[in-house]
Each structure stands twice: as structure tokens, then as C-alpha cells.
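>>> Sequence plus the predicted model coming up.
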Amino acid sequence: MRFPAPLHPGVLIKRYKRFLADVELDTGETVTAHCPNPGSMLGLKDPGSRCWLSHTDDPKRKLKYTLEVLEADNTLVGINTNRPNRLAEDAIRAGAIPALSGYDSLRREVKYGVNSRIDLLLESAARPVCYVEVKNCHLMRTPGLTEFPDSVTSRGAKHLGELSEMVRQGHRAVQLFVVQRNDCEVLSPADDLDPVYAQALRDASTAGVEVIAWACDITLEGIEIVREIEVKL
């Protein structure tokens, strides 16, 4: 996935009210940007951090700038949680994720379970339907280890229950973590931040839900899923 236009560099002043961020652009202008990330962004919201924003001229948008990339731990980190579904779709269509290759069709946001929508539904006449739930991940507190979630997510635990039910019905189900940074080798659940989700992830794995994680290459030109990393539950 390439950004449609060059990103605007700046320095983060503060992130607040979950979806807002004040940024001083390198031009000297201070702007309020949309921060498309419902999590805590633990370790990624320090004032003074270098950051990069996309811009739109859409007259319907109140906030013209969107926070896309931050610099942390001497690497670039993607913080836009709207990106991973597109990144996963592109990678699957390109055959870049072997575990999810070989399907005839891919559909997004398909209703299933109890008032839920699956991120990606893979279908083939010769194989069981595959339900793929995509989660964004960018928390790193220990070098080389990325953890999920960075705050409590009851919705995430619900999704794991839905995936487990699909397995019980004879389908295939996959929890795919898209890690928007390239300095991690292992993914684990963050037991101290959300023990309920951590246990739900382990229970889902025991029930037959496949848990995989892929790291991204982040540049100021675009983001691409590039390599699988180990999952330790």
C-alpha cells in the first residue's frame, strides 16, 4: 500500500480525546489531526516525537490531516488502525501470506456470528470457508517483542469467541495480527493490560483458531506486509 501523496512531517505536541492529535508541522504551522487509533498507543504518544501526516482536500472532512506514522525506538511505526485490513487484503491477493493463499475469492466485512462482521472471508469450491479476523498491533515494551492489545478490548474477545464458533461449525478461522513495525520477532498477548483477552486468545487457539502474525515494512512512501513472526501464547 502506497500513500497517495507525500506525507507531511512534523512533531507531536499531544494526542488527546483518543482521536485527536496536535502536531507542529515542519513548516511551523500547528494543526489538529485525526488520530485513527482507538487504543492507548502506549509508548507511541510522547510529546516531541517525530511524526508524519497525510492530507486531504475533501470538503466533507473537518480535519484535513491524519496521523499516519510515528518514530519510536529508532524505527517507523504505523498507527492508523484503518490500514491493516487493506494491507492484509493486498498481501493475500498477492500470495504473500502462504497460510492464506489458494482461495478463489476474498470478500470484506461479511456478516457472520452474532451481530458481527468478519474482516476478510476467503472462499474456494475445493476448501472450507476461511474466516480471517485482522488486528493491528504496534505495542513494544520489550525489545523484539510486540504485544496485543495495548488497552482493554472486549470487542476483540468477542471476535475470538465468534471465530471459535466458526471452527466448531466446520469452517476455518484465523486471527491475523498485522504488526505495523519491523523491529519485532515475537508476538504475545499482553496479559497485564487485558487478561480476559489474553485468555480468550489462548482458548481460541485451543479450539482450533489459527493465530498468525506478520510484520510490516514501514517507509514514508508506503506500508507493506513483509514477514511472518513467531507467536507465543
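Cool, got the structure.
>>> can we go C-alpha only for contacts and neighbour counts from here?
Fine.
>>> what does the longest helix seen in the chain contact?
Among the elements of the chain assigned as helix by DSSP state H, the one spanning the most residues is helix 154-168. Residues lying outside helix 154-168 but in contact with it, judged by C-alpha atoms under 8 Å, 6 or more residues apart in numbering, are 113-114, 116, 131, 133, 172-175, 196-197, 200-201, 204, 207-209.
>>> Keep only those of these that are in helices.
Under the assignment DSSP H, those contribute 196-197, 200-201, 204, 207 to helices.
>>> Spell out for me which residue occupies the centre of this structure.
residue 136 (1.7 Å; C-alpha atoms, centre = their mean).
>>> Correct me if wrong, but that residue is in a strand.
Yes - counting by DSSP: H, G, I helix; E, B strand; the rest coil, residue 136 is found in a strand.
>>> pretty sure residue 198 is touching residue 189, no?
Yes - in this structure, residue 198 is within contact of residue 189 by C-alpha atoms under 8 Å, at 5.2 Å.
>>> can you pull the buried residues of the longest helix of the chain?
By neighbour count with 16 or more other C-alpha atoms under 10 Å, helix 154-168 contains the buried residues 156-157, 159-167.
>>> Could you do stretch 225-233 as well?
When neighbours are counted by 16+ other C-alpha under 10 Å, the buried residues of stretch 225-233 are found to be 225, 228-229, 231.
>>> alright, now check it against this:
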Amino acid sequence: MKFPEPLIEGRLIRRYKRFLADVRLSDGTEVTAHCPNTGSMLGCQPADGRVWLSRSENPARKLPYTWELVETSPGKLACVNTARPNAQARNAIEAGRVAELTGYTHCRTEVRYGEEKSRIDLLLSGHHSAPDAWVEVKNVTLAEAGQGFFPDAVTTRGQKHLRELMAQVELGDRAVLFFVVNHTGIEAVRPADHIDPHYGQLLRRACDAGVEVLAYRANLGRDDGNPTGDMTLGESVPVILEV
């Protein structure tokens, strides 16, 4: 999975109104880009930080630029576009790069399910010997000392998703929480107990109930700290639940 066109480098001036970011391009031009991330983006908004934008040629778009990547610390890149992780996970699964989820022949997206009226990101079916797999995808970009943390803010929605996944296990299906690690500096993923302790407690309960937790890191950056242009998920990273 690659960006269709080379990304455009700039410097972050400010993010505001959640969906907007002012960026100074390399030639000094200042543009307003769409910020496709409604979360806190904790650790992903460094003052004057290097950022990379994609540009759409669709004349109907009010804002042609979209904020895609940010350098959170020297040489470490994160993807802040939360429209990307579902496609990253699906592409990796369908390409057979996620060992735990091979053998499925069909993948549906945004399927309604559960008593709390959720939509699952990916529903895998058609395996010759395994039950259907309900896969909830989460984007991990908060990094501290090589550790990735989720969530980066209190998330009642994320708590609901864990309850729904546990219910699917009770019905006899597989339920999977899939962390897409969109930060090149993350070596392991942990629940962010210091941010949302209830989510951490619920995640451990979900694991005890049979919910599977996976984490795979994206190939975002080169050794020199510049983007590869490649969003493909590569190696898995451990998920550590111990407090």
C-alpha cells in the first residue's frame, strides 16, 4: 500500500478546529490542510514540526491538501490520517502478511453488529475450519520511550468496541483487536492506563474472555527520517498487558 503521489513536505504552524492545520511549505507558501483526525493527537503536533501532505486534484474539494505524516521526534514518523489504518489492515490481511488471520476468503467492511449498535471495521469469513473473525482496527501513534500507547484520550467509544468484541466471542466467533502501529519509533504496544485506566482494565478483561489482540507496524520511514511513501504493514510488535 503506497501513496499514489509523492508527499509534500512542510512545517506545522498550528492545528485548530480539529479538522484544520496551517502548514508552511518548503517554498514558503502557507496552506490550510484538512486534518483527518478527530482525536487528541497527543505527541503528534510538535511546534514547527516537519509534516507531509498529500494533494488531491479533485476540483470539488475545498481543501486540496491532507495532512498525512508528522515527524514526532528526530527521525521518527507517525501517520495522523485515521482514514488509513482500516485499509492498511485489510491490505495486509488479504495479502497474507498477518499470520494470525490467513485462510479467510471474504472481507466485508463497516458491518453492523452488537447490542450497542456498532459497526465492525472488518468481518472475515470463508475460512475452511475457523469461525468468522470480527476485527476492530485502532491507530497507534502515541509513543513514549519506544513504547506505544492506546488510547491517547479517554475513549468511551473504544470501551464500547471491547464490550461488543467480547459478546462475539460468547457467540462462538473470533474477535480481534488489531493495532495498526503508525509510528516508526514504537517497539511494543501497551494500554494507556495513565490516560484511560478503565479502557486498560476492560482490555485485559477482553483478553481473558478470548478476544485476540494483534499489533503490526507500518513501513513509514527510511533510516534518514524521511518517508518511504509506503504504508504497508510489516513486522508484528508485542502487546504488553502487564501493569
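All right, it came through fine. Values in this document were obtained by computation on a predicted structure and should not be read as measured data.
>>> so how far is the longest helix of structure 1 off the chain centroid?
On the basis of C-alpha atoms, centre = their mean, to the nearest Å, helix 154-168 of structure 1 is displaced by 17 Å from the centre of the chain it belongs to.
>>> on that earlier part again, quick check: of the buried residues of helix 154-168 of structure 1, which lies closest to residue 148 of structure 1?
residue 156 (10.2 Å; C-alpha to C-alpha).
>>> and that closest one, what pairs with it in structure 2?
Under the alignment (TM-score structural alignment), residue 156 of structure 1 pairs with residue 158 in structure 2.
>>> what's the answer for residue 99 of structure 1, then?
Residue pairing (TM-score structural alignment): residue 99 of structure 1 is matched to residue 100 of structure 2.
>>> What separation is there between its match and residue 175 of structure 2?
In this structure, residue 100 of structure 2 lies at 12 Å from residue 175 of structure 2, with C-alpha to C-alpha, to the nearest Å as the measure.
>>> cool, and residue 188 of structure 2?
As judged by C-alpha to C-alpha, residue 188 of structure 2 and residue 175 of structure 2 stand 21 Å apart.
>>> more neighbours, the two?
Looking at residue 188 of structure 2 and residue 175 with other C-alpha atoms under 10 Å, you find the greater number of neighbours at residue 175, namely 27 against 19.
>>> My read is that the more buried one contacts residue 137, right?
No - the criterion here is C-alpha under 8 Å, and residue 175 of structure 2 misses it with residue 137 at 11.2 Å.
>>> so what sits against both of these two?
Here residue 175 of structure 2 and residue 137 share no contacting residue, scored by C-alpha under 8 Å, 6+ apart.
>>> Isn't residue 91 of structure 1 up against residue 228?
No - the criterion here is C-alpha under 8 Å, and residue 91 of structure 1 misses it with residue 228 at 11.8 Å.
>>> show me the contacts for the residue at the greatest distance from the centre of structure 1.
With distances taken as C-alpha atoms, centre = their mean, the residue sitting farthest from the centre of structure 1 turns out to be residue 28, at 30.9 Å. With contacts defined as C-alpha under 8 Å, 6+ apart, residue 28 of structure 1 is in contact with no residue.
>>> Can you give me the separation between the counterpart of the residue nearest to the centre of structure 1 in structure 2 and residue 26 of structure 2?
In structure 2, the residue paired with residue 136 of structure 1 according to TM-score structural alignment is residue 139. Going from residue 139 of structure 2 to residue 26 of structure 2 by C-alpha to C-alpha gives 28 Å.
>>> what comes up buried for stretch 188-198 of structure 1?
Of the residues in stretch 188-198 of structure 1, 188-190, 193-194, 196-198 count as buried by neighbour count, 16+ other C-alpha under 10 Å.
>>> same thing with stretch 84-103 of structure 1?
Judged by neighbour count (16+ other C-alpha under 10 Å), stretch 84-103 of structure 1 contains these buried residues: 84-93, 96-97, 100, 103.
>>> From these, pick the one nearest residue 21 of structure 1.
When the buried residues of stretch 84-103 of structure 1 are compared against residue 21 of structure 1 (criterion: C-alpha to C-alpha), the nearest one is residue 84, at 20.6 Å.
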